[in-house]
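Participant: The following block contains a protein sequence and its predicted model.
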Amino acid sequence: MPQPRRAGLAIAAGALLLALVAPPALAQADTPIADPLPDPTPARLALVLQEFAAMPRSESVPPPTDSRLKRWARITYLGEVPDRSGRLFVPDLNGKLYFLDRAGNPSEYLDVGAAAGPDFWSHQGLGSGLGFVAFHPRFASNGTFYTVHTEGRAALTTKTPDLPAPPNGRLHSVITEWTADDPRAATFGGSRREVLRLGFQSTYHNIQEIAFNPNARPWDRDYGLLYVAVGDGAAGAGGTVPQDLSVPQGKILRIDPKGTDGPGGKYGVPRSNPFAGQSGRLGEIYAYGLRNPHRMSWDTGGAHRLYIGNIGEHRVDSVYEARPGDNFGWSHREGPFAYRKADNPTCGVFPLPDDDAAHGYTYPVAAFDHKPSAERPCADSGNALVGGFVQRSWRIPALYGAYVYAEGVGGRIFASRVHDMRRGGEPATTYHLPLIDAATGAATTLRELAGHPRVDLRFGTDRAGGLYLLSKANGKIWKVIDAVPVR
């Protein structure tokens, strides 16, 4: 890369900075903190969004009673098929996997819901249905990809989870391996096999994402290993599930889908995992102590760090840098604070105890807090962090080196500088990025673009590092085509 341009990018990235961060509000040792973190700082940059695609309308079967599931299309991600064809893929929780051409035209590639049969569950639970898709890095030659979906009904009594599960569970999350006869085909034809089945006590916080490390090369020990972000099954508040190393809930797992030493010989347990071979601990666990690790992504530049976007309980949502063996503290910690459910009528967080260092928790590198109502402090605040990506595309120099994420319900876009996201330090400043509609040149919001106050925002990316925004509200996808100074 030419040196003059690199220097210009460094200056542009610094444009995100506006002011020093105010310290968290002080509190007495045993007093809940009323306002844990500063409000997001207005950024000097605005993202320019161009509409890229409109997805087909879909519905859950049977029709949901929860209004939050009554969306145009419950699209969850956009990625690029790793075969140099330029095809993009988008999964819909209601059951179908779509391919998009370079112009954004969608076509159905595979109906996972239909293949799963009558046990397929998509009408209850915000993340239920076809949750995520991960293509093997050698898909072009081996035709292999993986999906995760949820099952209920007869599956709860006729099928057994592979790892410890709560009794009388309400849902299974199932990872399936699909092998296409012709990887170049426009629709799937081939075989499938079940890789991993986990049980959960509720219809919330199940397996949220599956992914391969995009930085791993064939000679790396991480190559071809599948990371699995597993929620606590809504069992973590005041409980011990996320801290229990004998169960998979509330963890990041890492498995070898081509291995055979796991349960039933369906997958392998990498020997490089931090607890592999240890009695009473699941060898599949990579990191633990999470409530709802909704999204994860790797920085494709810099130190190639893995970032986890975790949705908190009542007050704090966090971004963690994850390393093998990390304990993120839930449900004893929420973000960089102590969490105590007992004797806590305001559902707040507390200052860390004096002996905190002895516990060995890993704290977030970025975070924002919720502002619950004074009348109902323990009610759902309607906020949820959606993890995104570190921008390493030179096409938008002003965003280079920024981790872009969001409050997904209302659709506010945030960013933090990776340079400031340091383990062991204070959370990096969270900047709020305004938006511009490329079609009109006018300032806008995702609520305006989605036509609904509940945006249900998700992120996507292509192999060139392009950033995409998806909304379940109207099924539209926008591409970030520029980042310009705010006037």
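Facilitator: It's in. Numbers count the residues shown, from 1 in each chain.
Participant: Please count neighbours and contacts with C-alpha atoms only from this point.
Facilitator: Will do.
Participant: Just the element for the residue most central in space within the chain, please.
Facilitator: Using C-alpha atoms, centre = their mean, the residue of the chain that lies closest to the mean C-alpha position is R295, 1.0 Å off. R295 belongs to strand 293-298 when assigned by DSSP states H and E.
Participant: and here's the other structure:
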Amino acid sequence: MKNWQIYVGLSWVLFSCEKSAENNNSPEYSTEPAQIQAGKTLFETHCSACHSFTQTTIGPNLSGLTREVARDWIKKFIANPSKLIDAGDPRAVSLFEEYKSYMPAFPQLKEDDLEDLLAYMHTFSERPKALNAKAITNPIPESVPDSGIELPIEFFAQIPASDSIPPLAKITKLESEPNSGRTFVQDQHGVLYELIGDEPKVFLDLKALRPKLISKPGLATGFGSYAFHPEYPQNGLLYTSHTEPGGTAPADFAYADSIPVLMQWVVTEWKTETPEKRPYQGEGRELLRINVVNQIHGMQELTFRPKAKKTDPDYGLLYIGIGDGGSAESGFPFIADHQGRMLWSSILRIDPQGNNSKNGKYGIPDQNPFVAEKQKAGEVFAYGFRNPNRIFWDENGQMYATDIGHHQIEELNLIEAGAFYGWPLREGTFVINPYGNMNEIFALPEDDAQLNARYPLIQLDHDELNAIIGGYFVKNGPFKGKWLFGDVPSGKLFIADLSDSNSPEVKRWSASINGTKIDLQQMVGGGRVDLKFGQDATGQLYLMTKKDGKIYKIKS
């Protein structure tokens, strides 16, 4: 894979200016405490998930930026980075080539907001020195081949807009209730729809039932996921996860008071006496509440193992994927690096009908891997993930999870009970230093076996995709039996043969409409596609574009 941009070149483009530093800062940025505080609030709300002033994270380190880059350019880039990139602006293009993703636009920020934001950023004047170590600049040189296969897609449904700026409808999960085959799709702004044919009908208005739900500033916040109990037609039980502001209620899982809490993730059990009816009418009870440092890497997956039988040990047990809550990139990597002692960066497994947890609201299954170890969290099934955003099983009952990476590597992991998957000490099969520049990765040490980490079944670097999203097994057509996945920002499409557990083959594929090959970025009008996938009870696969809230059928 080609290394698109050498760091030295990026540094020159990012921090050189057409204007001198003197002209760049004339008039001077405000030093008024109230304005700086307002800018700090804006930064923590809109920027801190991807940027810091101590290291390069998802995006560039911003310390010293206001002294080295023209103020008007910074404002234009914040307001609409895609416009500058698409216009060929050298600095914007270089940033895109280095980080391989469009930064979200912030058209809602007014001129006064931008001045407040820059006043705060201007208080960080010095850039940290780079580590004196040999980092790997091109971790996976090989490119993913193109299969040459095009699968037709056709427009299926439009989800109502829940925002005035993209993504217009934050649709992230489309699946069926396993018994009835009724199909649902949720918008992270707080609504679960039932698809009646191609018409979305409100099934559960979570925002109305939980008015403290917040779905901004985006990045997977809001209505995170849903899961119907395997006996839903009989017991009417439905499970949801959502975010509320930090401090809304006492958390079941917290950390030191000195560490910020931007949000809390909440798991709720809903019960109705009329499971066959729409809209959902029932009562909810909170199962657990967990603090997170910021809005990224939250609780994006709730699921029961499909096709589990009543005699199976995990029948009726709820799996929960929760990332590190942005703790590593925010300077608190020890929250993620817990070795099974805490819940963050983990796949959890609980019995929602039990009561032997510390809060007495759910059960910890006896067969969980750490249930007998007093120093570890009994809820943890596996740990060491940055963002385990999707969990799924193959026909043989083997469990997998996708894990969205930091700056270099995207992962698909084969999941086994009690295993450690590396984060925040590893990114794929590479060393990452969570206490240093997390933009850099290094070769594994000779004594790597001592870490006892499990490494990905599939790993791809950011020359190929920027944020992995799975993904379902294809039932028919040229990709029958293979696993379909893609890239959230760009909409690139991939297929993998997971039957080879040693070295699964990965290939690219393309979509077409009416016989014409299409580019998903162009289809949605440029910028971020915000790609997601879905599958209904019949095995029909769907492609979803959050940017415009559209759902397409994949005709395999």
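Facilitator: Perfect, thanks for sending it. Just so you know, these numbers come straight off a predicted model, no measurement behind them.
Participant: Give me the TM-score for this pair.
Facilitator: Remark: TM-score between the superposed chains equals 0.82 [TM-score structural alignment, normalised by the length of structure 1]; 419 aligned residues with a C-alpha RMSD of 2.0 Å.
Participant: count of neighbours near T311 of structure 2?
Facilitator: As a burial measure, T311 of structure 2 scores 7 neighbours (other C-alpha atoms under 10 Å).
Participant: tell me which element it falls in.
Facilitator: Judged by DSSP H and E, T311 of structure 2 forms part of no helix or strand.
Participant: quick one: buried residues of the longest helix along structure 2?
Facilitator: Secondary structure of structure 2 read by DSSP state H shows that its longest helix is helix 33-46. By 16 or more other C-alpha atoms under 10 Å, the buried positions in helix 33-46 of structure 2 come out as Q35, I36, A38, G39, K40, T41, L42, F43, E44, T45, H46.
Participant: try stretch 348-356 of structure 2
Facilitator: Neighbour-count burial for stretch 348-356 of structure 2, with 16+ other C-alpha under 10 Å as criterion, is recorded at L348, R349, I350, D351, P352.
Participant: likewise stretch 446-453 of structure 1?
Facilitator: So, applying 16+ other C-alpha under 10 Å, buried residues of stretch 446-453 of structure 1: L446, R447, L449, A450.
Participant: Equivalent analysis for stretch 296-314 of structure 2, please.
Facilitator: I296, H297, G298, M299, Q300, E301, L302, T303, F304, R305, D314.
Participant: From the chain's centroid, how far away is it?
Facilitator: Distance of stretch 296-314 of structure 2 from its chain centroid, counting by C-alpha atoms, centre = their mean, to the nearest Å, is 18 Å.
Participant: Over which residues of structure 1 does it lie when aligned?
Facilitator: Alignment of stretch 296-314 of structure 2 against structure 1: residues 204-222, by TM-score structural alignment.
Participant: any residues touching the matching stretch, and which ones?
Facilitator: The contact list for stretch 204-222 of structure 1 (C-alpha atoms under 8 Å, 6 or more residues apart in numbering) reads 125-128, 131-137, 147-148, 173, 200, 223-234, 249, 291-296, 298, 300, 304.
Participant: Okay, now that stretch: how far is its last residue from its first?
Facilitator: Terminal residues of stretch 204-222 of structure 1 are spaced 29 Å apart (C-alpha to C-alpha, to the nearest Å).
Participant: And stretch 454-463 of structure 1, by the same measure?
Facilitator: Stretch 454-463 of structure 1: ends 29 Å apart by C-alpha to C-alpha.
Participant: Stretch 369-378 of structure 2 now?
Facilitator: 7 Å.
Participant: can you check stretch 158-178 of structure 2 too?
Facilitator: Stretch 158-178 of structure 2 has its terminal residues 23 Å apart, counting by C-alpha to C-alpha.
Participant: I am finished for the moment; much appreciated.
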